[in-house]
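[1] Okay, predicted coordinates and the sequence, questions at the end:
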Amino acid sequence: MDWRKLLKAAPTVLAVINIIIRIAAVVRIPRDRRPTSAMAWLVTVFALPIPGALLFLLFGSSKLPQDRRDKQSEINSFIVETTSGLDLVRQDATWPKWLESIVELNTTLGSMPLVGGNTAELLPDYAPSIAAMTRAVEKAERYVHVEFYILTRDDTTAGFFAALADARARGVIVRVLYDHIATLRHPYFAETKAFLRDADIPFREMLPFKPFRSSWRRPDLRNHRKVLVVDGIVGFMGSQNMVDPSYNKKGNIKRGLQWKDLMVRLQGPVVAGVNAIFVTDWYAETGELLTRETDPIHEVPTDNAIDCQVVPSGPGFDKENNLRLFNSLVYSAQKRLVIVSPYFVPDDSMLYAITTAAERGVEVQLFGCEVADQAVVYHAQRSYYDTLLDAGVRIFLYEKPVVLHAKHFTVDDDVAVVGSSNMDMRSFSLNFEVSLMVRGRDFVEKLRAVEDDYRAHSRELTIEEWKTRTVKSQVLDNVARLTATVQ
């Protein structure tokens, strides 16, 4: 073999490969991808053709293997066939004219209808929220379904895990799901698995990345849901992981960071919908389709009953269910829109919806944080502040060292959304999320009180202050924004 000839020809070969990669990128990358994401990928590939092409092959598709998508379609039919509480929805004088079309949208995309006859309790404080979930498990008689993005047994969560073990010991069926990569990265992961095994509690890792043992998928897909269901009677969902509020990370502890979240405790027909989320994910990970328990509907006081609709989203669905819901509600707002999202990195459609709402006279408020745990997302979010402030959006930054991790928003006086989903492109496309749309003025008033508490612990960012930030800060923000759109 003549190595000199090969070395001489190498530049020509590399040039041809680069041209082929660029042509293939122009043909393939824009297909079924939002323009901002396509442009970011094209810039990456054109700047570094071979490394960029390899990254695209690894991370370019958010679709799950076909067998998992088929399971989602199968479970959707199951959900539709076993839903109750539709007859308890109350379309009274407070029902917004625009709500019916959004309910239909959610049903079409996520298969779960709006159900009435529910009650909800807001749990905006970390320790009391864990205590409430622990009490519910202690009262379990038949089954406990646990699903958290991050699930670790530490000093803060030890009581909850003890309740799970006690329930299992007295014959209650206990099943546990947690995201594989998210939980793996946290301290006490090994100890948590050992505890579950010792307590004989069945558990599964969601979206495990084991490329040599199962179907290939991009490695950064996550199941970001937080759900607990006890006996089909009481359910919890929201933004809080089952872990210490410092997440037990040395960097967080050194900086004094503490997470603040919001969970909601539910009773009524909607609990079956929350349980269907667990049933779906359990089926996806185990192949075992659980028979949904037909618990009697417990009557709730008429004056406190609210209408609720569970909205699942994620790579198992063909559409970005949460993004479509959020945009529809933003465009429907007539008076006031308050958004709480720790990671706010919207796509163009959401940015236009929010700025348009502010420009047509809706009072729009956005809650973020003075401090953040993820530098890239923190700077990417800041890159949107110019556009938001110019449109008249009021931005409130929660005081450090607290990380306001709650995810919810309110629309006028009638409708609210709480759940696990951030308003960022990762939550729209790559994460499995679950949101709860609520119609009920009493519930909205209580959530407004939570927002008022946030405001009392926040400072408002003014456009004058923002215009004086350093050039270095502007560069970091804009670079982070570019990377955030590579989905």
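    Now that the structure is in, tell me what you want to look at. Numbers count the residues shown, from 1 in each chain.

[2] For the rest of this, base every contact and every neighbour count on C-alpha atoms.
    OK.

[3] gap between the most centrally placed residue in the chain and E81?
    What sits nearest the mean C-alpha location of the chain, by Cα atoms, centre = their mean, is S421, with 2.6 Å. S421 is 26 Å from E81, where distance means Cα to Cα, to the nearest Å.

[4] got another, please set it beside the one above:
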Amino acid sequence: MTLATTLLLAHIVVGFVATVLISANRRPSAAIAWVLAIIFIPFLGAAFFLLVGVGRLPRRRREKQREVTEEILTRTDGLAQVSHREEWPGWLPSAVALNSNLGALPMVGGNTVDLIDDYTGSFDQMIADIDAARDHVHVEFYILVLDPATAPFFDALARAVARGVTVRVLSDHLSGLMFPRRKQTIEALRAMGAQWHAMLPLRPLKGQWQRPDLRNHRKLVVVDGRVGFTGSQNLIDSSYLKKKNVARGLHWHELMVRITGPAVRELDAVFITDWFSETDQMLPLDTTPVVLEPGADRLDAQVLPSGPSFDNDNNLKLYALAIHNAERRVSITSPYFVPDESILLAIVTAASRGLDVELFVSAVGDQVLVYHAQRSYYEALLRAGVSIYLYRSPTVLHSKHFTIDDDTAVIGSSNMDIRSFSLNMEVSVMVHGREFVDRMRTVEDDYRANSDKLELAAWLDRPVAQKVLDNLARLTSSFQ
């Protein structure tokens, strides 16, 4: 038997085995993409699949998630008290139950939720709250870099440690390797006395390994369990310190929320879960009974963690449910918009039902494949009646949120893309309140004023080369 024949037979066997194994418990579109890659890119396709297509988080990490979930569920009864249940839309109780069943965290009332859409202003507010810390500060960012823009934040952490405050910090391991100043950042944290750990570390020689594309994408800060921050912003300069970004003059626009009230401890429970996963140290969960403060401005809020440590795509299910139940308006902001089939169907269906549906994305992109993949969805959305607004360059609109009708909003770290639904660990907050959504509408109005509306005729007339690149990039989005 010749070498060529041997290789051909091996390729046929690998293709057959791959077809059987890959199809199990995988979306058909993803399975087909992987099988085609293995067939048409012999051996390299199989090697790539073994690297990023097989497996979930290690079993011990998933067991840790279940351990913390059980701890959360056995907390003192009466934590799930809300302020304005009588004002909820008819679909919201089922969404709250869904989130509770999937993420174990209740909807709680008595919260204030402030929006922060100023990049440096967000840091300034965090610094002010850290300077008032008395017991602990919990910091968790996908990207965490000490640079001139973030140095005041690090200085605030150092002042907190000097006062005797416990500072715990988590940052994603792989992202730390992809951005500059990693060594200086870690040395600064250790020198000040903060407790720092890498999330989802890739250290095979130390037995720390999982699919490298499974990342912790969360962004949150909790101070003394009384004030919390979350949203889209990483702890880094607004240019993200990449030479190409600086050369193009790109800078990132974000949206964060500052929360006070019972929802803060639910946000802290997400940090406690990740801390336990990385350190084996279980921090105490706050079980203090909720005492609701009266006031029309007190909001009901529910924190929803999601990611590969859970058995379900928590955020995907919430997003699909909310969009399908919208009655008047859906407004979506996502820098990386590569939707799951169910989300695309929900959005197109909402527009076809006559709802006012709009999507805010950036006119420019920092990730070539994702940028072109998301463009491949625009035609179907425009034909269905979705209004698409392209936020003008050189700003990258990095905010991640959506609003439903006049009273419900979801904001957090999750993009509306397949990666955030299935591969990344994310955290979102669902907020109910007419006044809060009014403030979100003001933010959306600002986006609209700084965007160009995409028209179907102009989009169909774009160069053929762009159409080809968009459609080819779309195929890569199915690899998961």
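    Happy to help now that I have it. The shown structure was predicted, so the numbers you read here are calculated from the model rather than taken from an experiment.

[5] care to give me the TM-score?
    The TM-score (TM-score structural alignment, normalised by the length of the second structure) is 0.98; 479 aligned residues with a Cα RMSD of 1.3 Å.

[6] ok, back up a step: the residue nearest to the centre of the first structure maps to what in the second structure?
    Applying TM-score structural alignment, one finds that S421 of the first structure aligns to S414 in the second structure.

[7] now swap in K446 of the first structure and tell me
    With TM-score structural alignment as the criterion, K446 of the first structure matches R439.

[8] What helix or strand is its match located in?
    Counting by DSSP states H and E, the element that carries R439 of the second structure is helix 434-449.

[9] cool, F49 of the second structure as well?
    Under the criterion DSSP H and E, the helix or strand holding F49 of the second structure is helix 44-52.

[10] In contact with the match of K446 of the first structure, which residues?
    Counting by Cα atoms under 8 Å, 6 or more residues apart in numbering, R439 of the second structure touches L115.

[11] any idea how far it is from D114 of the second structure?
    For R439 of the second structure relative to D114 of the second structure (Cα to Cα), the value is 9 Å.

[12] Give the aligned range of the helix holding F49 of the second structure in the first structure.
    Aligned by TM-score structural alignment, helix 44-52 of the second structure corresponds to residues 51-59 of the first structure.

[13] which residues sit against that stretch?
    The contact list for stretch 51-59 of the first structure (Cα under 8 Å, 6+ apart) reads I21, A25, W41, T44, V45, F46, R218, P219, D220, Q487.

[14] I'd say the last one and M39 touch.
    No - the criterion here is Cα atoms under 8 Å, and Q487 of the first structure misses it with M39 at 10.5 Å.

[15] The first structure: which residue goes with V386 of the second structure?
    Residue mapping for V386 of the second structure onto the first structure gives V393, with TM-score structural alignment as the criterion.

[16] hang on, A409 of the second structure in a strand?
    Yes - the assignment for A409 of the second structure by DSSP: H, G, I helix; E, B strand; the rest coil puts it in a strand.

[17] And for it, the neighbour number?
    Taking other Cα atoms under 10 Å as the neighbour definition, A409 of the second structure ends up with a count of 24.

[18] for it, what are its contacts?
    Listed by Cα under 8 Å, 6+ apart, the contact partners of A409 of the second structure are H401, F402, T403, M430, V431, H432, V437, M440.

[19] Now do the contacts for the second one.
    Contact partners of F402 of the second structure, counting by Cα under 8 Å, 6+ apart, are V330, S331, I332, T333, A409, V410, I411.

[20] The last one touches I404, doesn't it?
    No - in this structure, I411 of the second structure sits apart from I404 without contact. The criterion is Cα under 8 Å, and the distance is 11.6 Å.

[21] More neighbours: which of these two?
    Taking neighbours as other Cα under 10 Å, I411 of the second structure and I404 compare with I411 leading, 25 against 22.

[22] how close does the closest residue to the more buried one other than its chain neighbours get to F229 of the second structure?
    Nearest residue to I411 of the second structure in three dimensions, chain neighbours excluded: H401, at 4.2 Å (Cα to Cα, 6 or more residues apart in numbering). When Cα to Cα is applied, the distance between H401 of the second structure and F229 of the second structure equals 15 Å.

[23] Repeat that for H217 of the second structure.
    In terms of Cα to Cα, H217 of the second structure sits 15 Å off from F229 of the second structure.

[24] Over to F276 of the second structure?
    F276 of the second structure sits 20 Å away from F229 of the second structure, taking Cα to Cα as the criterion.

[25] Compare these two and say which is more crowded by neighbours.
    F229 (26 against 17).

[26] mind checking which helix or strand the aligned partner of the more buried one in the first structure is in?
    Under the alignment defined by TM-score structural alignment, F229 of the second structure corresponds to F236 in the first structure. Applying DSSP H and E as the criterion places F236 of the first structure in strand 234-238.

[27] what does that strand rub up against?
    With Cα under 8 Å, 6+ apart as the contact definition, strand 234-238 of the first structure has outside contacts at 133, 136, 226-229, 261-268, 271, 274-275, 406-407, 418-420, 435.

[28] could you point out which element follows that strand?
    helix 250-255.

[29] Now that next one on the second structure. Mean distance?
    With mean Cα distance after the TM-score superposition for the first structure, helix 250-255 of the first structure departs from the second structure by a mean of 0.9 Å once superposed.

[30] Quick check: buried residues in that helix?
    Taking 16 or more other Cα atoms under 10 Å as the basis for neighbour counts, the residues of helix 250-255 of the first structure that come out buried are N252.

[31] which position in the second structure aligns with E191 of the first structure?
    With the correspondence set by TM-score structural alignment, E191 of the first structure lines up against Q184 in the second structure.
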